[in-house]
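Trainee: Any chance you can model this:
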Amino acid sequence: MRLWLARLFGPDRALYAELKKLIGAYPSELEWYKMAFSVPVPFLSREAYLADSYERLEFLGDAVLQLVVTDYIFRHYPHFDEGEMTELRAKVVNTDYLVEVAQRLMLPQFIRSQGPLPKRLDYLADVVEALIGAVYMDLGFDRARYFIVRRIFPLINWARMEATEFNYKGRFLELVQQKQLGQVEFVVQERRRTSRGEVFVVCVRLNGKEISTGTGLRKKEAEQAAARAALRLLSE
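Mentor: Below you'll find the model as predicted:
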């Protein structure tokens, strides 16, 4: 009864109504969503940061999103092998795409911050994942899956995703930065002449250690091949 009154007459009644439109159900615990839309600022204390920042929910939401996308690809692409499924999933959960999702769902209207927002829009991808985490914590996995399938998946052009050439190098560098794995170098190891023309051999070094190599008729092509191999290594 008290929750019903809060939804209709409380100070957060407008937020309750907007979230119902967004996720397809009334929230039970509004604080999860307020946290999901709280962009952290550098000067917060550790206690304040953990209590009022989306990043813990982002961590959770990322895992839920990965699972739901993986399940969808596994069921709808039976002709894909492991590498092809991994590649398609990476395209769907790509930062640039999730930024677009945030904008199309009009999530910026919900965001609150104690300081200026970052100039780069990458944080909007984090907000999408944090919102998924909030739905999961508040209403459970089934509702979080419903939100992803009914609100995010319709925004995906799956055929275009399949056809799009994936930026393995960009994704690898993004992953290294997210996980704070260290310094990355792409080094041309060899250039040799063949009947097809000049071939480049590029290796990826992580903190000075070679972790993968790739070949191509252009340097960029070899870098992409090496980055693809490195991504597979990190996902194992």
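Trainee: C-alpha only now, for contacts and for neighbours.
Mentor: Fine.
Trainee: Leaving out chain neighbours, which residue sits closest to the residue minimising distance to the centre of the chain?
Mentor: By CA atoms, centre = their mean, the chain has its centre lying nearest to residue 93, at 4.3 Å. The shortest distance from residue 93 to any non-neighbouring residue, by CA to CA, 6 or more residues apart in numbering, is to residue 66 (7.5 Å).
Trainee: What is the burial count for residue 75?
Mentor: Residue 75 has 9 neighbours, counted by other CA atoms under 10 Å.
Trainee: and for comparison, fold this next one:
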Amino acid sequence: MENTLINEQQPSPDILFQAITRRSTDEQMDNENFEVLGDSFLKLAVSMSLYYRHPSADSGLLTATRSKQISNENLYRLAMQRHLKNYLNVNRVIFRGKDANWLPPGYVIDEANLTLKQRYYQQNAKKKAFSDMIEAFIGAFLISSNYTTTIKFIHWLGIDVVPVNEQAYLIAAFTHTSNSANRIADCYERLEFLGDAILEFLVTRHIFVNYNKIITPGRVTDIRQDLLNNDRLAYILVACSFHTKILHNSPELFDEISSYVGNEDFFPKNQSTDQYLNKNLDRWADSTAPKALADVFEALVGAIFIDSGNSLETVWQVIEPLLRKYLDRSISQPNLNPIRSFSEHGGKVIDCRESTDKDGDKPMAVCIVQMLDGAKVEGRGLSKKIAKANACREAMKHQHHNEYLYQSTA
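Mentor: Predicted coordinates for the structure are as follows:
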């Protein structure tokens, strides 16, 4: 490696071996956990770099640029460019028999036999396997060294990343794009872009550090979806009364927030923040929350990060207490996305269409789903996606109710 990494702490051989090893090898370890950790840190590092390097770029441009840099296609290209492709360990080692692909030291094969040569000298892998290996290398550096060294490694790969303390950032975190009165700070969209990456990494890091031996990469994904979906973050923001700080000039947004906050099923009157944060731990977050609330939560995370001098630890100290109950519950049994849970229980979608609300005044999507037992359930929402989620959620309530009745009478 280049001089920038020669004097830095490097991953040990066993960690590097794990980083290059696919599950298909049937070894005692594989690179999937490293890949999940590296993926989230790469997203964060690139997000930070773009945020600081392009102060006038909007969140849409930042997101598009980030997507290109961290795409599987680009990571595959970097693996080829840095001559890392030959390190990938894909095939299971077979010592004996007609499919043997291992030679003892000192033995050679007849290279004129192309079939034999291919079996011993070549491995077949998809492009994504190489991009996964790159992310696993990043994860390996992260657990073996520190953030700075890992960023240097990312830079060595060929990704341009770079390793403020103003109240204006906090103003921006609560400023909606509709607010024309605020000329001091930007709106929250850029901070939301940064905060999203920070949140994902911090939750992934927490899971990896504390539960690495018992949590699979698939479970990590389930936990992150349970904790960090827009509806969960919106609920936490309102539970902390931060929605009252949002600066905007949008009657539509005002109506949406008022309707959501005024729903006493979610926010009963005269309850504390702690009481709100202890509610519905075993349920997937409701889908009626305005997305702007979740965006503000992520922007607040970005603002805390910048305001604390880029301190991830400070962000976690502030955010972890808000996520703690959900995190503990999700580790033991993550709440699955209702659409996925419904599908896994054998349900199917019968119809999804545009319609109006029950009074016939406002546009509204309607979705009808059918459970395995034939029962049909209807869901409504502002979009087909929300209507589908609501229908699946109600269907799963029906399923759980039937299971409870069965257990009670058994």
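Trainee: Just give the number of residues close to residue 318 of the second structure.
Mentor: 12.
Trainee: repeat for residue 120 of the second structure
Mentor: 16.
Trainee: Just give me the match in the first structure for residue 355 of the second structure.
Mentor: Following TM-score structural alignment, no counterpart is assigned to residue 355 of the second structure within the first structure.
Trainee: Name the SS class of residue 355 of the second structure, please.
Mentor: In three-state terms, and counting by DSSP: H, G, I helix; E, B strand; the rest coil, residue 355 of the second structure is strand.
Trainee: And the equivalent of the residue nearest to the centre of the first structure over in the second structure, how far from residue 389 of the second structure?
Mentor: Matched to the second structure by TM-score structural alignment, residue 93 of the first structure sits across from residue 228. With distances taken as CA to CA, to the nearest Å, residue 228 of the second structure is found 16 Å from residue 389 of the second structure.
Trainee: repeat for residue 42 of the second structure
Mentor: Counting by CA to CA, the gap from residue 42 of the second structure to residue 389 of the second structure is 31 Å.
Trainee: Quick one: neighbours of the residue nearest to residue 93 of the first structure, just the number.
Mentor: Other residues close to residue 66 of the first structure by other CA under 10 Å number 16.
Trainee: go on, the one 4 residues further on?
Mentor: When neighbours are defined as other CA under 10 Å, residue 70 of the first structure has 17 of them.
Trainee: how about the helix or strand where it lies, which residues of the second structure does it hit?
Mentor: When elements are assigned from DSSP states H and E, residue 70 of the first structure belongs to helix 55-76. Residues 189-210 of the second structure are matched to helix 55-76 of the first structure when aligned by TM-score structural alignment.
Trainee: Check the gap between the residue lying closest to residue 94 of the first structure once chain neighbours are set aside and residue 65 of the first structure for me.
Mentor: Spatial nearest neighbour of residue 94 of the first structure, excluding adjacent residues (CA to CA, 6+ apart): residue 171 at 7.6 Å. Computed as CA to CA, the residue 171 of the first structure to residue 65 of the first structure distance reads 17 Å.
Trainee: More neighbours: the two, which one.
Mentor: residue 65 (21 against 18).
Trainee: got a list of what that one touches?
Mentor: The contact partners of residue 65 of the first structure, by CA atoms under 8 Å, 6 or more residues apart in numbering, come to 93, 129, 132, 148.
Trainee: ok, the second one touching residue 58?
Mentor: Translated: residue 129 of the first structure. Yes. Between residue 129 of the first structure and residue 58 there is a contact under CA atoms under 8 Å: 4.8 Å.
Trainee: Perfect, that will be all.
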